[in-house]
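**Q** kindly generate the corresponding structure for this input.
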Amino acid sequence: MKKLHVEICDVTLRDGEQTPGVTFTREDKMEIASLLDATGVEVIEAGFPAVSAKEQEAVRAVCRMDLGARICALSRARKGDVDAALDCGVDMIGLFAATSDLHIRTKYKKSREEVMAETCAMIEYAHDHGVQVRFGAEDASRTDLKDLIDAYRQATEAGADLATFADTVGCMTPMETFERMQAIRREVDLPLCIHCHDDLGCATANTLVAAEAGAFQLHTTVNGLGERAGNTPLEEVLVVLATKAGINRYDLSQIGALSDLVARTSGVEVARNKAVVGANAFAHESGIHIAALLEDPSTYEYYRPALVGRERTFVLGKHTGRHAIEHVAASLGYHLNDEGVRWVLHEVKRRSEAKCNVTPEVLRDLLCTAVRGREVRG
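**A** Have a look, this model is predicted:
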């Protein structure tokens, strides 16, 4: 991966909160914002102030935390929305308008010219109040390229500081994203932002190829929260930037705690096989794998779990080997002879094949029995 000039705008507190059934309290937002800031995220999108008085209060509270990150709020191209954001004391306003024919026809029932005139007037208004203005083209991925570039140019003339390409329905593939971003970079002078949804499972890949094509601000959410299938996961992007692009300014050791916090406050559990933060991300059962890992962890782990605030675990089951039994027994303070290891391994495999979980309690019972030398018949 080539050297990248990027920053992260995490939108967990806004787009992540648009996950069906998710609501963050003011205290939740402040706690999450604090950890995002500790991680080194440059921009935190704290919310959509015009939604409600409580939302405005929560965004204002995050702004008053005096974090290192710049605080952004979302706004439609409406004076009331912009004023609500300004009243919070934000550093940046993400002012968006739909640019695709489908959205303009369905949502606005106005001409493209009218929509852009109203949008540019609000960009000017926000800009005149001394905040950074990020113009977001909603449904950019289904907008004709000529119309999209024209919208960005008008936003530039109105005073926008950044321009967002939003793959609102997650319909892009990596190659499409790369080509589209390159085309826009050739025509638009503003720093570009990429905002991806994961409807086709391409959000992380799309975000990273957009960065390679010249996108500057990468939008993410913790654990990939977001509407429908979610947004680009922060944890995946940060690990790729560290391991592939040599970007080491983020404190990845905060990722585990951040993931756990967002899972708890959102009520949305992380899939066990989720990259980086899932329970199985650093769990190993195969005897062949565990034997090699005990010699050199890099044999079956591309990066160490400690990098992201996690720990390696060995799961005992059908595929477990004697090395795993010996290692786990020793780590728990049990010293088994060869016969004891064979017996415990046999019991673990037997129970696993019968679809009986080898819980920590069951394992301790087996190890105690093996140490005492008792014969157990199943």
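**Q** alpha carbons only for contacts and neighbour counts from here, please
**A** OK.
**Q** ok, now which ones touch the closest residue to residue 144 other than its chain neighbours?
**A** Among residues not flanking residue 144 along the chain, residue 100 sits closest, at 7.1 Å (Cα to Cα, 6 or more residues apart in numbering). Listed by Cα atoms under 8 Å, 6 or more residues apart in numbering, the contact set of residue 100 reads 138, 139, 140, 142, 143, 144.
**Q** I'd like to know how far the residue nearest in space to the middle of the chain sits from residue 275.
**A** Closest residue to the average C-alpha location of the chain: residue 233 at 2.0 Å, with Cα atoms, centre = their mean. Going from residue 233 to residue 275 by Cα to Cα, to the nearest Å gives 9 Å.
**Q** over to residue 357?
**A** Plainly put, residue 357 is 24 Å away from residue 275 if you go by Cα to Cα.
**Q** the residue nearest to the centre of the chain contacts residue 208, correct?
**A** No - Residue 233 lies out of contact with residue 208 (Cα atoms under 8 Å); the separation is 11.4 Å.
**Q** mutual contacts of the two, please.
**A** Joint contacts of residue 233 and residue 208 (Cα under 8 Å, 6+ apart) do not exist.
**Q** just list the residues touching residue 351, thanks.
**A** Taking Cα under 8 Å, 6+ apart as the test, what residue 351 contacts is 317, 357, 358.
**Q** what segments of the chain are helices?
**A** 26-39, 53-63, 79-88, 101-103, 112-128, 145-158, 174-187, 203-212, 234-244, 255-266, 287-295, 322-331, 338-353, 360-372 (DSSP state H).
**Q** what is the burial count for residue 211?
**A** Residue 211 has 24 neighbouring residues, counting by other Cα atoms under 10 Å.
**Q** wait, it sits on residue 218?
**A** Yes - taking contacts as Cα under 8 Å, residue 211 lies within contact range of residue 218: 7.5 Å.
**Q** now show me the structure for the sequence below, then we'll compare the two:
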Amino acid sequence: MLIDTTLREGAQTYGVTFDNSACRELIKTLATAGIEEIEAGWAGQKELGELLSWARGLVGNTALSVWARLKAVDIDLAAAAGADRLNIGVPVSDAHLGSRLGTTRDKLLLELRELIPLARNRGFGYVSIGLEDASRADMGFLLQVARRAAELGADRVRIADTVGIMDPSAMMELTTTLRNIFPAHIAVHCHDDFGMATANAVSALRAGADFADVSVLGIGERTGVSRLEEVASFMSLRSADKRYDLSAIRKACRMVEELADIAVPRNKPICGRDIFACESGLHVDGLLKAPALYEPFPPEAVGQTSSARRIEFGTKSGRSAVGAALKQLGRAGNPGNLSALTEAVRDAARDLGRPLTKHEVADALGA
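**A** The predicted structure follows:
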């Protein structure tokens, strides 16, 4: 299951601000996509209560959660905002405890003993404990915090690879270790500093995690976190889990691309504009015979149309592509002139420094 944190983690992206209208549109789209939980913001955020009140009747079974610090004031603010679930951030590395919070392990455990019951008292039926900087924490203390959270009735612990230093094997090992000692839900929050976020999220889910944090286009602090479109598509298309509407997720990608002014690379997995475009001769030959030879999924599977599948003509074009172009132009090529026409197409593209337009292809073929 997925926790979309675009409106919390994603909103922390450098230079990005979502106004109330943008938040509403994203919540509607994410709920339509079938996301199980939306982390809609943080305790004390302006207009958060109004946003949650508006969203409650529109999101169906999607839970609305709020992030909070391990502080009574944040728990009170989150309760006043009317969140369904509370996600409490709990640093577990000595570096964060000492350098950032100026506290100790013992004091942290005491605060947990006080504040988890407080959250229950404030009406939260679901309380999640985020193990911040888990990847750099002392394993013994991390497990001690998880056991304390279990004793106090926490519904979930969330492993946070805060600086993105884990790899899939390490994530699977940590998830399995926690799975063996924590009786309720386990989630992961994977940062992408080494490009491992999506792989780490999928690995954790396969190792027994119940939830993975994601954001649209992976936006978030620094290089961001696991990408919603990648994790959801992998689950849907490779794990036979059909719960997510990939067309709605693609719509969310376009929204965030515009709202956050992020240039999505044309070869970006799932949502790049050119991921179904092909020029090289060997691949074009295969695609013309059977698209599945060189495609892991068809365009329609990820919310695109069949027109996204494009055969372009350039310096790498082969005889199969040129032969297909001749048929479209109503001309029959023969083995003798097909090679010469292929070279003509390549030369024209080389002179222009780019693939040819349809009209330029026709000119090169003498049509």
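**Q** which residue in the second structure aligns with the residue nearest to the centre of the first structure?
**A** Under the alignment (TM-score structural alignment), residue 233 of the first structure maps onto residue 227 of the second structure.
**Q** ok, now residue 261 of the first structure?
**A** Per TM-score structural alignment, residue 261 of the first structure is aligned with residue 255.
**Q** what does residue 42 of the first structure give?
**A** Per TM-score structural alignment, residue 42 of the first structure is aligned with residue 36.
**Q** where's the nearest residue to its match once chain neighbours are set aside relative to residue 221 of the second structure, distance?
**A** Nearest residue to residue 36 of the second structure, sequence neighbours excluded (Cα to Cα, 6+ apart): residue 62, at 4.7 Å. According to Cα to Cα, residue 62 of the second structure and residue 221 of the second structure sit 25 Å apart.
**Q** with residue 228 of the second structure instead?
**A** Distance from residue 228 of the second structure to residue 221 of the second structure, by Cα to Cα: 15 Å.
**Q** so these two - more neighbours on which side?
**A** The neighbour count for residue 228 of the second structure versus residue 221, taken as other Cα under 10 Å, is higher for residue 228 (29 against 18).
**Q** the more buried one reaches residue 219, doesn't it?
**A** No - using Cα under 8 Å, residue 228 of the second structure is not in contact with residue 219, being 9.7 Å away.
**Q** what does residue 292 of the first structure correspond to in the second structure?
**A** So, by TM-score structural alignment, residue 292 of the first structure is matched to residue 286.
**Q** counterpart of residue 309 of the second structure in the first structure?
**A** By TM-score structural alignment, residue 309 of the second structure lines up with residue 312.
**Q** contacting residues around that match?
**A** 282, 283, 284, 305.
**Q** what does residue 229 of the first structure give?
**A** 197, 198, 199.
**Q** same check, this time on residue 294 of the first structure
**A** Applying Cα under 8 Å, 6+ apart, no residues contact residue 294 of the first structure.
**Q** against residue 222 of the first structure, how distant is it?
**A** 31 Å.
**Q** ok, residue 215 of the first structure next?
**A** Distance from residue 215 of the first structure to residue 222 of the first structure, by Cα to Cα: 20 Å.
**Q** also residue 201 of the first structure?
**A** 16 Å.
**Q** same check on residue 210 of the first structure?
**A** Distance from residue 210 of the first structure to residue 222 of the first structure, by Cα to Cα: 19 Å.
**Q** do the same with residue 9 of the first structure
**A** Taking Cα to Cα, one finds residue 9 of the first structure at 11 Å from residue 222 of the first structure.
**Q** which of these two has more residues huddled nearby?
**A** More neighbours surround residue 222 than the other of residue 9 of the first structure and residue 222, with 27 against 24 (other Cα under 10 Å).
**Q** aligned counterpart of that one in the second structure, please.
**A** Using TM-score structural alignment, residue 222 of the first structure pairs with residue 216 in the second structure.
**Q** I'd guessed that match sits against residue 229; true?
**A** Yes - if you go by Cα under 8 Å, residue 216 of the second structure and residue 229 touch, sitting 6.6 Å apart.
**Q** shared neighbours of those two, anything?
**A** Common neighbours of residue 216 of the second structure and residue 229 (criterion: Cα under 8 Å, 6+ apart): 249, 253.
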